[in-house]
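Q: sharing a model prediction with you, sequence too.
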Amino acid sequence: MNQTEQITRQTFDQVMAPNYAPAAMIPVRGEGSRVWDQEGKEYIDFAGGIAVNCLGHCHPALVNTLQQQASKLWHVSNVYTNEPALILAKQLIDATFAEKVFFANSGAEANEAALKLARRYANEHFGEHKDQIIACHHGFHGRTFFTVSVGGQAAYSDGFGPKPGAIEHIAYNDLAALEALISDRTCAVMIEPMQGEGGVIPATDEYLAGVRALCDKHNALLIFDEVQTGVGRTGALFAYMNSPVVPDILTSAKSLGGGFPVAAMLTSDSIAASLKVGTHGSTYGGNPMACAVASAVLAEVNTPEMMANVNAAEVQIRQRLADINDQYQVFAEVRGKGLLLGAVMNDKYQGKARDFLTAAVAEGLMMLVAGPNVLRFAPALNITESEVSEGMDALERAVAKVCQSSD
């Protein structure tokens, strides 16, 4: 393709594998919570790159950090360490329960590391028989074969041949189901403190406390997948901080890099000891570019002021959704916490979440769905009151149009 040839949405169909079906418009520039497409049309961004762009687009602190690191050191491999990786590790340890960190590039890779570590730890301390992993139906933990098998959504894991074994699934928020299944053969229980892809469903405190107790009883590790809920998304640095429990292993990605690929697995000294030299690795994990950016993200996000903005924006969005629903009666409930919220379609609009999404884009609002029945909100944590208002105005126009066409 020469430089003068026009790039359009049709170019995608010509050159890309067909596993995605992107929107007709192509974003070309972003600033804060605003995005512009090829035609110059402006959008308010409530999608955040699927809960990734926690500081919006092209945040000055991240741009400056990336430019500075780009002129110093890009990559050295894990034959060596590097200063940005060590600085970021110390930041994460100082801010959380963790004593040790492993870096990767994506949530799937962080979860892969967590699952391998749980199996390795159980093998070393209890024997080969302790290999069962328990996870939840409708969970999402990544797209590697191991993580997609643990994820509990057959649509994503079927059709690729034999799956990794010793993986069982139960209903989310159902403590009795876990109690019936867990045993001394269980090496780990992996859950999201709030299911994201599964429909923006928070775990109850009672459920989490019960899961923690059952894991302790059976010497199983509790793994929290905080890829979507972490780094300020729910109004705390990590969702576990607003719960009654502390996990044994926690995974983070998405917002951790604010748009630059980076992930981390956090755990204790005693559990991390099972990752002896050579047992696991990642070519780019701990890359100095990624770690420098993530350090800047944490410095910006982990402040009382940012968490206050997250909580204020949640209140504003919930109120506007209530106002819209009073007029149009489309939502059964609004679930979630902080700036990971889900508006659930009522009986009349079952299966039509994507209709509202499409209408919102036409009105200048980028949004997400979480399954066929939930509109998902995951805007930047630093979104302003006026930007929320502008985005909700667009959503109200979109809802009006969908309702009119349905009547």
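A: Thanks, I have the structure now. Numbers count the residues shown, from 1 in each chain.
Q: CA atoms for contacts and neighbours, from now on please.
A: OK.
Q: mind listing the strands for the stretch 251-400 of the chain?
A: Under the criterion DSSP state E, counting those that start in this stretch, strands of the stretch 251-400 of the chain are mapped to 263-267, 331-337, 340-345, 365-366, 368-369, 374-377.
Q: on contacts alone, who are the packing partners of the fourth one?
A: Translated: strand 365-366. Under the contact criterion of 3 or more C-alpha pairs under 8 Å, 6 or more residues apart in numbering; DSSP states H and E, the helices and strands touching strand 365-366 comprise strand 42-45, helix 385-406.
Q: what lies in contact with that strand?
A: When contacts are defined by C-alpha atoms under 8 Å, 6 or more residues apart in numbering, strand 365-366 is touched by residues 43-47, 357, 360, 391, 394-395.
Q: repeat that for 7 Å
A: If you take C-alpha atoms under 7 Å, 6 or more residues apart in numbering as the criterion, strand 365-366 is touched by 43-47, 360, 391, 394-395.
Q: may I see the buried residues of stretch 385-404?
A: Applying a neighbour-count criterion of 16 or more other C-alpha atoms under 10 Å, the buried positions in stretch 385-404 are 387-400, 402.
Q: same question, stretch 330-339
A: For stretch 330-339, the neighbour count (16+ other C-alpha under 10 Å) marks 330-331, 334-339 as buried.
Q: again, but for stretch 29-45
A: Buried-residue list, stretch 29-45, by 16+ other C-alpha under 10 Å: 30, 32-36, 42-45.
Q: now for those residues: which two are most distant?
A: Distance extremes for the buried residues of stretch 29-45: the farthest pair is 32 and 42 at 12.2 Å, using C-alpha to C-alpha.
Q: hold the first one in mind and look at this next one:
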Amino acid sequence: MSHLFPTYARWEVEPDFAEGSIMTGKDGKKYLDFTSGIGVCNLGHRPEVVQTAITNQLNQFWHVSNLFTQEQQETAAKKLAAAAELDFVFFSNSGAEANEAAIKLARKATGRETIITFNQSFHGRTFATMAATGQDKVKQGFGPMLQTFMYANFNEIETLEQVMDEDIAAVMLEIVQGEGGIHPATQTFLNKVQKLCHQNGSLLIVDEIQTGIGRTGKAFAFQHYQLQPDIITCAKGLGSGMPIGAVVAKKELKDVFGPGSHGSTFGGNPIAIAAAIATMDTIFKESFLNEVQQKSEYIVNKLQELLGDVPEVKGIRHLGLMIGIEVKGNLPFLLKELRDQRLLTLPAGENVLRLLPPLTVSITEIDQAVATIAAAIKALSKTAV
């Protein structure tokens, strides 16, 4: 009998060891991991440079509280702000906490209450971020939501124009709706969102929890679109598996989060900060990000080549190494079949196979994964479901 709340639909695979792109189960089977811990292990499992940084910090101190100045936090904040082309950072423990802080920051800065998000978005499971999420299934059973969120349709600017006015504190969006089914925003849509924010004195918050830290071939996904957000949030890939999130904001918002306005006991924990610095030092190099874009082009071309004319495939969407294959068949069956073939993948949206390979994935591993996926999808038509 398990003493854990049954909040997760567990897979039949139990990890025993992991390194690079490979996870070994307790049954001795080796799996090619195209989940990256749901977009967390962007450098693969246990990257040596991060492990070394963590070990060094373990031998210094583990926790002292944020009452103390910590040089490592300043170093990490400087690197993160520079990569995001913004100015000030608040460290949290997770993406949901980062989004919660961004919501508080926007409301306090503007003196307004209402924030607009988008249908099919996902921003977290705290009470505010659950309310911000544009998916009813996340909210079921928890009673009335916070009334200060409104929703528009993603990539449909008309629905935003209908609710946008000078009472709106902020518009909050994902560049690619990840949990919603791997739906990238269009340039035209994002340009108009930013213009509406400027016209109404509203802040633009970009949720980069899943898209940030190199996942799309840029440090952050908004940089593909020449946007200038007021606030961004990041987490997942920032610590290579250590729990850390962050809010990054423009300098005009510095004094809004003054002493006592917000806080986190474990936010910016020294171990997580050490991991984040080593992760950023690796991923934010131009040569590394260029390789991510090259791998993205390679894998998508391969998928199009093998699946472009397969009736069971409705479409392939991507930005960088964040890839969605929308299928007509039984997605749970497909996911299980891929696991049986030793390939770990994820669901997204209603019927989308989501691929989040490590950014360090090799061409050989890409070829192996694509061949396995193509064979499994083609087999879908032969199942009586």
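A: Arrived safely. As the structure is a computational prediction, the values presented were derived from the model and not from experiment.
Q: TM value for the aligned chains?
A: Between these two chains, after superposing, the TM-score reads 0.97 (TM-score structural alignment, normalised by the length of structure 2); 385 aligned residues with a C-alpha RMSD of 1.4 Å.
Q: in a markdown table: the buried residues of stretch 330-339 of structure 1, plus distance to residue 147 of structure 1.
A: Shown next, in a markdown table, are these (distance: C-alpha to C-alpha, whole Å):
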| residue | distance to residue 147 of structure 1 |
| --- | --- |
| 330 | 34 |
| 331 | 32 |
| 334 | 28 |
| 335 | 25 |
| 336 | 24 |
| 337 | 25 |
| 338 | 26 |
| 339 | 25 |
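Q: so which of these is the closest to residue 150 of structure 1?
A: In terms of C-alpha to C-alpha, no member of the buried residues of stretch 330-339 of structure 1 lies closer to residue 150 of structure 1 than residue 336, at 22.8 Å.
Q: return the residue of structure 2 aligned against the closest one.
A: Counting by TM-score structural alignment, residue 336 of structure 1 lines up with residue 318 in structure 2.
Q: ok, the spatially most central residue of structure 1 - contacts?
A: Nearest to the geometric centre of structure 1 sits residue 228, at 1.9 Å (C-alpha atoms, centre = their mean). Counting by C-alpha under 7 Å, 6+ apart, residue 228 of structure 1 makes contact with 51, 196, 254.
Q: now rank the residues you listed by neighbours and give me the top one.
A: Neighbour tally across the contacts of residue 228 of structure 1 (other C-alpha atoms under 10 Å): the maximum, 29 neighbours, falls on residue 51.
Q: wait, doesn't it sit right on residue 253?
A: No: contact status for residue 51 of structure 1 versus residue 253: not in contact, 9.8 Å apart, counting by C-alpha atoms under 7 Å.
Q: what is in contact with the two at once?
A: In contact with both residue 51 of structure 1 and residue 253: no residue, using C-alpha under 7 Å, 6+ apart.
Q: on that earlier part again, okay, the helices and strands packed on strand 365-366 of structure 1 in TSV with distance to residue 143 of structure 1 next?
A: Supplementary listing: these in TSV, determined by distance: least, C-alpha to C-alpha, whole Å:
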stretch	distance to residue 143 of structure 1
strand 42-45	25
helix 385-406	31
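Q: nearest to residue 276 of structure 1, of the ones you listed?
A: In this view, these are compared for proximity to residue 276 of structure 1 by C-alpha to C-alpha, and strand 42-45 is the closest at 42.8 Å.
Q: and the very next helix or strand once past that closest one, which stretch of structure 2?
A: With elements assigned by DSSP states H and E, the helix or strand that comes after strand 42-45 of structure 1 is helix 48-51. Following TM-score structural alignment, the partner segment of helix 48-51 of structure 1 in structure 2 covers residues 36-39.
Q: mind reading off the mean deviation between the matching stretch and structure 1?
A: Plainly put, stretch 36-39 of structure 2 ends up 0.7 Å away from its match in structure 1 on average once the two are laid over each other (mean C-alpha distance after the TM-score superposition for structure 1).
Q: contact partners of that stretch?
A: Contacts of stretch 36-39 of structure 2 with the rest of the structure, by C-alpha under 7 Å, 6+ apart, involve 42, 44, 210, 236-237, 356-358.
Q: could you rerun that using 10 Å?
A: The list of residues contacting stretch 36-39 of structure 2 from outside it, by C-alpha atoms under 10 Å, 6 or more residues apart in numbering, reads 20-23, 42-45, 209-213, 215, 235-238, 240-241, 321-322, 344-346, 354-359.
Q: and the helix ranked longest in structure 1, how far out from the chain's middle?
A: If each helix of structure 1 is counted by residues according to DSSP state H, the longest one is helix 304-328. On the basis of C-alpha atoms, centre = their mean, to the nearest Å, helix 304-328 of structure 1 is displaced by 20 Å from the centre of the chain it belongs to.
Q: tell me the angle that helix makes with strand 331-337.
A: If you take axes from the mean of the first three to the mean of the last three C-alpha atoms, to 10 degrees, helix 304-328 of structure 1 sits at 170 degrees to strand 331-337.
Q: remind me what helix 304-328 of structure 1 packs against, helices and strands.
A: If contacts are counted by 3 or more C-alpha pairs under 10 Å, 6 or more residues apart in numbering; DSSP states H and E, helix 304-328 of structure 1 sits against strand 331-337, strand 340-345, helix 385-406.
Q: now the ones you listed in a markdown table, with distance to residue 219 of structure 1?
A: What follows is those, written out as a markdown table (distance: least, C-alpha to C-alpha, whole Å):
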| stretch | distance to residue 219 of structure 1 |
| --- | --- |
| strand 331-337 | 31 |
| strand 340-345 | 32 |
| helix 385-406 | 45 |
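Q: looking at the ones you listed, spot the one closest to residue 108 of structure 1.
A: Smallest distance to residue 108 of structure 1 across those (C-alpha to C-alpha): 19.6 Å, for strand 340-345.
Q: host element of the residue mapped onto residue 136 of structure 1 from structure 2?
A: Residue 136 of structure 1 is assigned residue 118 in structure 2 as its aligned equivalent, the criterion being TM-score structural alignment. In this structure, residue 118 of structure 2 sits in strand 114-118 according to DSSP H and E.
Q: who are the packing partners of that strand?
A: When contacts are defined as 3+ C-alpha pairs under 10 Å, 6+ apart, strand 114-118 of structure 2 packs onto helix 95-110, helix 127-132, strand 149-152, helix 157-163, strand 168-174, strand 203-207.
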